[in-house]
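Trainee: Quick one, fold the following:
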Amino acid sequence: MSPELIAVLAVIVVAMAFDYTNGFHDAANAIATSVSTRALTPRVALALAAVGNFIGAHFGAGVAKTVGDGLVTLPTGIESLGVVFAGVLGAIAWNLITWYFGLPSSSSHALFGGLVGATLFSGGIVQWGNIVEKVLIPMVLSPVVGLLLGFLVMLLIIWLFRKGQPGKLNRGFRWAQTASAAAMSVGHGMQDAAKTMGIIVLALYTGGFQESKTHIPGWVFWTSAAMLAAGTYAGGWRIIRTLGRKIIDLGPPEGFAAETVASAVLYFNALVLKAPISTTHTITSAIMGVGATKRLSAVRWNVAGNIVIAWIITFPAAAAIACLAYLLVRPLF
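Mentor: A predicted model of the protein is given here:
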């Protein structure tokens, strides 16, 4: 077995590990609202999310190509595979840290931060124009859009059903949440499995095993989708509790509104803009927007503030960890 093949396999293994942590770390994105409103039992919600993630991964080629070709430029060879390896390790470490503290940070931005940090530290080229256009601008805009749309959609629901009976409405919206949770799960797969696919394609190109930076082999779709689905089914209960209970007390109408808004934003970015946005940022901001329709004090802004701080430091923190990881793994590559 050649050294190049061993190095590529090492990157694929660590990318799959990231995919798995992404699944249990971000399971809350798809199911927290449905579980907290009792629209779905936890295990049914997780199974639905896993299936949705698996399906959505097969529609994420545009996002995967952005990650694989649009963020960093590395020369082919084993040393560059060490850069990718260290970048993904940085993302995994930050995922585990934020999971432990129950903070719904972005696995996506942890991955981007790790990749950029390791690339800069190794002397590689970061495509800053694409980073700003495809990562930083969407990172700022998607939460703002999620917040505003969540607020407006919830106002519309309140007005449309203002004469309805609360008990009957809650039962109806619990059924509707099955559909909105499924849509959210598919959107999560489009975004998050696609990022792992992009890393594997980058590794295959850098290792000299394919000539294209954008071609995604069929097995990459299936393995990335399966690993994300497995991680999702394992569940990330710490973060589910934060999103489902600690920001606001969600009812079925609020849960439906938040999931519908978040999935729409994910679909638009994945299919139209092909921009790799954060599912965590999108659903969390939608929940805040929905909650603000009750009254501003209904949102526990201290919890929301801790989440926003985690968002801000994710990129640089993952980058710093990736630099340390690169120092440790460089002799192996």
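
Trainee: drop to CA atoms for contacts and neighbour counts, all remaining ones
Mentor: Fine.

Trainee: got the residue ranges for the strands in the stretch 1-150 of the chain?
Mentor: 72-73, 125-126 (DSSP state E, counting those that start in this stretch).

Trainee: Tell me which of those approaches Leu204 most closely.
Mentor: In terms of Cα to Cα, the element of these nearest to Leu204 is strand 72-73, at 13.7 Å.

Trainee: now that closest one: how far from the chain's centre is it?
Mentor: 21 Å (Cα atoms, centre = their mean, to the nearest Å).

Trainee: What of stretch 218-228?
Mentor: A distance of 16 Å separates the centroid of the chain from that of stretch 218-228, by Cα atoms, centre = their mean.

Trainee: quick one: the helices in the stretch 201-333 of the chain?
Mentor: Ranges of helices in the stretch 201-333 of the chain, per DSSP state H, counting those that start in this stretch, are 218-234, 237-241, 252-267, 279-291, 301-329.

Trainee: before we move on, back to that, between the strands of the stretch 1-150 of the chain, which one is closest to Leu202.
Mentor: strand 72-73 (9.5 Å).

Trainee: Let me know which of the strands of the stretch 1-150 of the chain is the nearest to Asn170.
Mentor: strand 72-73 (47.8 Å).

Trainee: Burial-wise, tell me which of the strands of the stretch 1-150 of the chain comes out on top.
Mentor: strand 72-73 (a mean of 18; mean count of other Cα atoms under 10 Å).

Trainee: hmm, who's touching that strand?
Mentor: When contacts are defined by Cα atoms under 8 Å, 6 or more residues apart in numbering, strand 72-73 is touched by residues Leu115, Val116, Thr119, Gly124, Ile125, Val126, Gln127.

Trainee: next up, for comparison:
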Amino acid sequence: MDTFALIVTIGVALGFTYTNGFHDSANAIATSVSTRALTPRAALAMAAVMNLAGAFLGSGIAKTVSEGLIETPHGTKGMWILFAGLVGAIVWNLITWYYGLPSSSSHALFGGLVGAALAGGIGVIWSGVVEKIVIPMFLSPLVGLLVGYLVMCAIMWMFRKSNPHKAKRGFRIAQTVSAAGMALGHGLQDAQKTMGIVVMALVIADVEDAGDPIPIWVKIACAVMLSLGTYAGGWRIMRTLGRKIIELDPPQGFAAETTGAGVMFSAAFMFHAPISTTHVITSAIMGVGATKRVNAVRWGVAKNIILGWFITMPAAALVAAVSFWIVNLAFL
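Mentor: From the prediction side, this is the model:
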């Protein structure tokens, strides 16, 4: 096995985790920052710490990613397939970050893996892709939209007789907790996805056997890189989530964050499903906003975001396929 290919692939995997952090940090804190519940730097610091903690809460999603989407490739070629898949995901993350589009880093990664596997002649487990990726991709935003709407309705009913100014101050404090829960769920979901890729690389290199526990150094490395990326911040996407979909107030921000965290924890612990934090929090914000009035949500912005969801996987797959062909010419 080419040790150089292994080192490069693990390095790029950690680089992807870093881009995931600054790309998706907005998911956890955009609502808290937009409602002024937290200052931007304090929110990022809190999210970084909670992302780090969330990475150690489980390993089910990592196993889903490493074993259930593509056939485990072999040899140096297999390692470069993983490398190309990661390049596809990173490139798409950078493009969508530049344009402030809250697309899914998770689906960029899955699309990159599938595109690189197809280009490299490796089997794709389509049943796993449909069951573990496509169905949750459609289901989780619908759940986020509905639950966000219901949670906000419940809050409005429970506090209907409260002083609006006092209630907003209370929810601004409560958002510290809900944002922390959102960041913890992001760490639980997204750090494990990269852990799965690193484990697959170690299996290809015969350093680990399939089914072995995830090495502690892999957990620490992925958690730290996600946390560092989060602290770097994703200001462009934060503006989209925090202000462009709807002008959020503290009760709405609390409802959206609580909904997003609840959906992510349920998906991770009950189904080991690698869902997109971006999809969940964006749809929750839409559901919460619709309780005010349907046209309070800027559906034109929402439409562009949803369009980005649909093109993420094929776009990342195309970049990954091109990357593999280039690597194939250079190294294989």
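
Trainee: how about the strands of the stretch 1-150 of the first structure in a markdown table, adding distance to Ala179 of the first structure?
Mentor: Output for these, formatted as a markdown table (distance: least, Cα to Cα, whole Å):
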| stretch | distance to Ala179 of the first structure |
| --- | --- |
| strand 72-73 | 37 |
| strand 125-126 | 40 |
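
Trainee: Nearest approach to Met190 of the first structure belongs to which of these?
Mentor: For Met190 of the first structure, the closest of those is strand 72-73, at 21.2 Å, according to Cα to Cα.

Trainee: residue boundaries of the helices in the stretch 51-200 of the first structure?
Mentor: Counting by DSSP H, counting those that start in this stretch, the stretch 51-200 of the first structure has helices at residues 61-69, 78-100, 107-122, 128-130, 137-160, 166-188, 194-206.

Trainee: Need the helices of the stretch 201-333 of the first structure in a markdown table (columns: distance to Val11 of the first structure and mean neighbour count).
Mentor: A markdown table is the format used below for these (distance: least, Cα to Cα, whole Å; neighbours: other Cα atoms under 10 Å):
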| stretch | distance to Val11 of the first structure | mean neighbour count |
| --- | --- | --- |
| helix 218-234 | 13 | 22 |
| helix 237-241 | 27 | 21 |
| helix 252-267 | 27 | 27 |
| helix 279-291 | 24 | 28 |
| helix 301-329 | 12 | 19 |
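
Trainee: Redo the ones you listed as TSV? Include distance to Ala39 of the first structure.
Mentor: Listed next are the helices of the stretch 201-333 of the first structure as TSV, based on distance: least, Cα to Cα, whole Å:
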stretch	distance to Ala39 of the first structure
helix 218-234	18
helix 237-241	14
helix 252-267	7
helix 279-291	16
helix 301-329	24
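
Trainee: quick one on the thing from earlier: tell me which of the strands of the stretch 1-150 of the first structure lies nearest to Pro253 of the first structure.
Mentor: strand 72-73 (42.3 Å).

Trainee: average offset between the closest one and the second structure?
Mentor: When the second structure is superposed, strand 72-73 of the first structure averages 0.7 Å from its matched positions, counting by mean Cα distance after the TM-score superposition for the first structure.

Trainee: Which stretch of the second structure lines up against that strand?
Mentor: Using TM-score structural alignment, strand 72-73 of the first structure corresponds to residues 70-71 of the second structure.

Trainee: same thing with stretch 110-130 of the first structure?
Mentor: Aligned by TM-score structural alignment, stretch 110-130 of the first structure falls on residues 108-128 of the second structure.

Trainee: Return the set of buried residues in that stretch.
Mentor: 108-120, 122, 124, 128 (16 or more other Cα atoms under 10 Å).

Trainee: from those residues, which is closest to Trp217 of the second structure?
Mentor: Leu109 (21.5 Å).

Trainee: Surely that closest one touches Leu82?
Mentor: No - using Cα atoms under 8 Å, Leu109 of the second structure is not in contact with Leu82; the gap is 10.2 Å.

Trainee: any idea what Gly185 of the second structure aligns with in the first structure?
Mentor: Aligned counterpart of Gly185 of the second structure in the first structure: Gly187 (TM-score structural alignment).
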